[in-house]
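Asks: After the sequence you'll find the predicted model.
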Amino acid sequence: MATDNAHIKALGDIGVSIWLDDLSRSLISSGDLKKLIETKDVVGVTTNPTIFAKALSDGTAYTDQVEELAKAGSSVDEAVFSITTTDVQHACDVMRPVYDATDGKDGRVSIEVDPRLAGKTQETTDMAKKLWAQVDRPNVMIKIPATVEGLPAITAATAEGISVNVTLIFSLDRYRGVMSAFLAGLEQAKESGKDLSTIRSVASFFVSRVDSEVDKRIDAIGSAQAKALRGQAGVANARLAYQAYEEVFSTPRWKTLEDAGAHTQRPLWASTGVKDKAYSDTMYVVDLAVDNTVNTMPPATLDALADHGEPKGDQVTSNYDEASKALDGLERIGISYADVVQVLETEGVDKFEKSWAELLDSVQSELDKAGQGALAGEAK
């Protein structure tokens, strides 16, 4: 974890951990993931249903396992569970030296609860426990969506000693609910005698999707006043999230947990690939650089940072007033923050459900092919 790249080193010096928003079996088996650790200071990995659906559609890396699962008579849900947890296990093993070197802060690999359960608290909690047990690595993180129904599941999983990556956070109010749910889980873990120092958590605050939704509404308004606000909402929202983080993790409630060995729930900037080519392709990295955060980057964003990104120190804590003014400006031109974040949460869950359906279809197709191949072999 000592890159020669000046841009990446500058980001690390600010206190930002780089996690890769990508995973496939070939990335692991080729040694490319290990290489990214060594050359680009990648110290974590995040996955989601879209990433797994893409990985399954590429090449033949999963053929042997699918054939074995077909022979065993596995259902498509069982097969997907086995395939995804196998990848995460192997990625955790590659990341283990980072986990050990950072005392568990980094070296993490995240795997998501089935997104079809986003509206079901108990089922989400049960699946989180199942994934935690199946991967069986101390450096795995279980991703739970920040839906209303997901909040009690965050508490329950944390109380069990499970390290949670809370995903799909868009609104500041919901983010405060996420932090409260995490603290409640730590309090329950403390009461039951668990070692709080082993529990880690991140809160994944989505960035570029906010700009995509807001900019669409700005363009529909079309006025010069509106257009002056393009490309500001995502960064402003995330900066105010960090302000909320600083507030919550300086309270007496937190201090009691910290004294018992607990670690803060770090903000993680997700959805950091720039979708509008009018903006700098490193905007969501450079403009959100601040201590004790994670930036999970798709490969293209990581490459852009390495090539020409120029971190300029902490760009967050001195810009809270500016961020508030940007969001206030949207309200003044008729763009409702509350509506934007609700639309984004609904769409976010829906997109992951669709990706999960694609993943199931892809695996079912492979299982069917494997089964037909086995039958043909028996017939000879």
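Replies: Received it, and whenever you're ready, just let me know what you need. Numbers count the residues shown, from 1 in each chain.
Asks: When you work out contacts or count neighbours from here on, use the C-alpha atoms and nothing else.
Replies: Noted.
Asks: Buried residues in the one helix or strand Asp328 maps to, which are they?
Replies: Using DSSP states H and E, Asp328 sits in helix 320-332. Using 16 or more other CA atoms under 10 Å as the test for burial, helix 320-332 gives Tyr320, Ala323, Ala326, Leu327, Gly329, Leu330.
Asks: quick one: contacts of that helix?
Replies: Contact partners of helix 320-332, identified using CA atoms under 8 Å, 6 or more residues apart in numbering, comprise Ala226, Leu229, Gln232, Ala233, Val235, Ala236, Asn237, Arg239, Leu240, Gln243, Ser336, Tyr337.
Asks: Now, of these, which are buried?
Replies: So, by 16+ other CA under 10 Å, the buried ones in the contacts of helix 320-332 are Ala226, Leu229, Gln232, Ala233, Val235, Ala236, Asn237, Arg239, Leu240, Gln243, Tyr337.
Asks: roughly how far apart are the last one and Val164?
Replies: By that I understand Tyr337. Counting by CA to CA, to the nearest Å, the gap from Tyr337 to Val164 is 27 Å.
Asks: swap in the fourth one?
Replies: In this structure, Ala233 and Val164 are separated by 27 Å, where distance is defined by CA to CA.
Asks: follow-up on the earlier one: can you name the two of the buried residues of helix 320-332 that sit furthest apart?
Replies: Maximum pairwise distance among the buried residues of helix 320-332 (CA to CA): 15.8 Å, between Tyr320 and Leu330.
Asks: Which of the buried ones among the contacts of helix 320-332 fall in helices?
Replies: Counting by DSSP state H, the members of the buried ones among the contacts of helix 320-332 that fall within helices are Ala226, Ala233, Val235, Ala236, Asn237, Arg239, Leu240, Gln243, Tyr337.
Asks: dropping in the other structure now:
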Amino acid sequence: MTGTLERLADEGVAPWLDDLSRERLASGGLSRLVSEQGVVGITSNPTIFDKAIGSGLHYDAQITDLARRGVGVAEAARLLTAYDVRWACDALRDVYEMTHGLDGRVSIEVAPQLAKDTMASLAEARDLWWQVDRPNLFVKIPATREGLGAISAALAEGISVNVTLIFSLDRYAEVISAFLSGMEGAQAAGHDLSSIASVASFFVSRVDTETDNRLDKMGSSQARALRGRAAIANARLAYGQFEQARASDRWRALEAAGMKPQRPLWASTGVKDPAFDDTRYVVELVAPDVVSTMPEATLRAVEEHGEIRGDTIHGTYAESQQILDDLDVAGVSYHDVVTTLEEEGIRKFSDSWRDLFGTLDEELRTAASKSRSA
């Protein structure tokens, strides 16, 4: 591991890859990213698996077997994705051991259709934890109001959780409380707290996309001056909340009992607007004890021309709050933006699941037809 990503890691940022496919696993591409680029974790989602399954030949044999058994689309999707995540967990097991369980994690998510159902989300989290059966798994549970109870309950049972789809500072405060409640439950149940981990995934670029669309419709010089400033300000303030929570008596008591910190994770770090630097959501959010998960294009961009200037979060809190205040004055409601993004995020994830099911249904039908004609 050399260069920019090494400097990023030296600042306390864990570089993760936001991508997973069986082709990457089978070719050794993931192992090379780990050994040569210092990637120490993986996030996945239905869109990533839809692309992988639809374009990769490495799934054909398993899909043929599933078709011969008459396995339904939903169960087939779970079996295929769990297989890949289990393999990735094994590929990152050395990282997991070397970091004492802090990194070397691979994420798989509960179906977003369950995001408004606490008990159904918990039931699927249990099933995914059982199916993958690896200690370095993260089960992704969306940070909806209903998801908070599932997050606490899963942690209390010893299931490590990636809390996903966080946009608002208010919701993040609730996520922190849910995390601490879950760890208190785990402690009461006699679990080893050091074996349980969690990250809180703040979606970054989408905040700018939604905010800037609203600013562009205004067209004023005041609005133009605020373009591209909301997302980084929001994430920096979230880091401030993380620091405040970590200094609380409640957090410290659990940490003394072996609890790992629930690190902020910067997700949605790919830059959508070509007017912006393609590394900004990584290099402008550098501070100790954070995770930055990147699509490969962003990872390569950071390594090739990213400028790591040390800690870019501490000392920015007043300026960041002023940016959000200025947006409100300009007529862009922060509350409305983050509420819209949460609802849109669930909808987009649900659409991705439907796309995955559609792709897999076609693959299963094709495999079944070939088997009958063989």
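Replies: Received it, and whenever you're ready, just let me know what you need. Every value quoted in this text rests on a predicted model; they were computed, and no experiment measured them.
Asks: TM-score for the pair, please.
Replies: TM-score of the superposed chains, computed with TM-score structural alignment, normalised by the length of structure 2, equals 0.99; 374 aligned residues with a CA RMSD of 0.6 Å.
Asks: related to what we said a few turns ago, in structure 2, which residue range corresponds to the helix holding Asp328 of structure 1?
Replies: Counting by TM-score structural alignment, helix 320-332 of structure 1 lines up with residues 317-329 of structure 2.
Asks: mean per-residue distance, that stretch to structure 1?
Replies: Superposed on structure 1, stretch 317-329 of structure 2 shows a mean distance of 0.5 Å to its aligned residues (mean CA distance after the TM-score superposition for structure 1).
Asks: gap between that stretch and the chain center?
Replies: The chain centroid and the centroid of stretch 317-329 of structure 2 are separated by 26 Å under CA atoms, centre = their mean, to the nearest Å.
Asks: How about stretch 83-92 of structure 2?
Replies: 17 Å.
Asks: which residues in structure 1 does that stretch align to?
Replies: Using TM-score structural alignment, stretch 83-92 of structure 2 pairs with 86-95 in structure 1.
Asks: Which of the residues in that stretch are classified as buried?
Replies: Thr86, Asp87, Val88, Gln89, His90, Ala91, Cys92, Asp93, Val94, Met95.
Asks: And the strands in structure 2?
Replies: 13-18, 41-43, 105-109, 137-142, 161-166, 198-203, 263-267, 290-294 (DSSP state E).
Asks: quick one, which of the ones you listed is nearest to Glu342 of structure 2?
Replies: strand 161-166 (6.7 Å).
Asks: average gap between the closest one and structure 1?
Replies: With mean CA distance after the TM-score superposition for structure 1, strand 161-166 of structure 2 averages 0.3 Å from its match.
Asks: Who are the packing partners of that strand?
Replies: Counting contacts by 3 or more CA pairs under 8 Å, 6 or more residues apart in numbering; DSSP states H and E, strand 161-166 of structure 2 packs against strand 137-142, helix 145-156, strand 198-203, helix 334-373.
Asks: Where does that strand end up in structure 1?
Replies: Strand 161-166 of structure 2 covers residues 164-169 of structure 1 once aligned (TM-score structural alignment).
Asks: How far off centre is stretch 347-356 of structure 2?
Replies: Using CA atoms, centre = their mean, the offset of stretch 347-356 of structure 2 from its chain centre is 16 Å.
Asks: By how much does it deviate from structure 1 on average?
Replies: With mean CA distance after the TM-score superposition for structure 1, stretch 347-356 of structure 2 averages 0.5 Å from its match.
Asks: Okay, buried residues for that stretch please.
Replies: Quick answer for stretch 347-356 of structure 2 (16+ other CA under 10 Å): Phe349, Ser350, Asp351, Ser352, Trp353, Arg354, Asp355, Leu356.
Asks: Equivalent analysis for stretch 283-291 of structure 2, please.
Replies: Val283, Glu284, Leu285, Val286, Ala287, Pro288, Asp289, Val290, Val291.
Asks: again with stretch 340-348 of structure 1
Replies: Buried residues in stretch 340-348 of structure 1, counting neighbours by 16+ other CA under 10 Å, are found at Val340, Val341, Leu344, Glu345, Gly348.
Asks: these two touch, right, the second one and Ser171?
Replies: Yes - contact status for Val341 of structure 1 versus Ser171: in contact at 5.6 Å, counting by CA atoms under 8 Å.
Asks: Glu210 of structure 2 maps to what in structure 1?
Replies: Match for Glu210 of structure 2 (TM-score structural alignment): Glu213.
Asks: And Gly38 of structure 2, by the same measure?
Replies: By TM-score structural alignment, Gly38 of structure 2 lines up with Asp41.
Asks: show me the contacts for the aligned residue in structure 1 for Leu128 of structure 2.
Replies: Using TM-score structural alignment, the partner of Leu128 of structure 2 in structure 1 is Leu131. Counting by CA under 8 Å, 6+ apart, Leu131 of structure 1 touches Thr85, Ile111, Val113, Ile142.
Asks: Rebuild the residues you listed as JSON lines, extending it with neighbour count and distance to Asp77 of structure 1.
Replies: Converted to JSON lines, the contacts of Leu131 of structure 1 look like this (neighbours: other CA atoms under 10 Å; distance: CA to CA, whole Å):
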{"residue": "Thr85", "neighbour count": "18", "distance to Asp77 of structure 1": "12"}
{"residue": "Ile111", "neighbour count": "27", "distance to Asp77 of structure 1": "15"}
{"residue": "Val113", "neighbour count": "24", "distance to Asp77 of structure 1": "12"}
{"residue": "Ile142", "neighbour count": "26", "distance to Asp77 of structure 1": "18"}
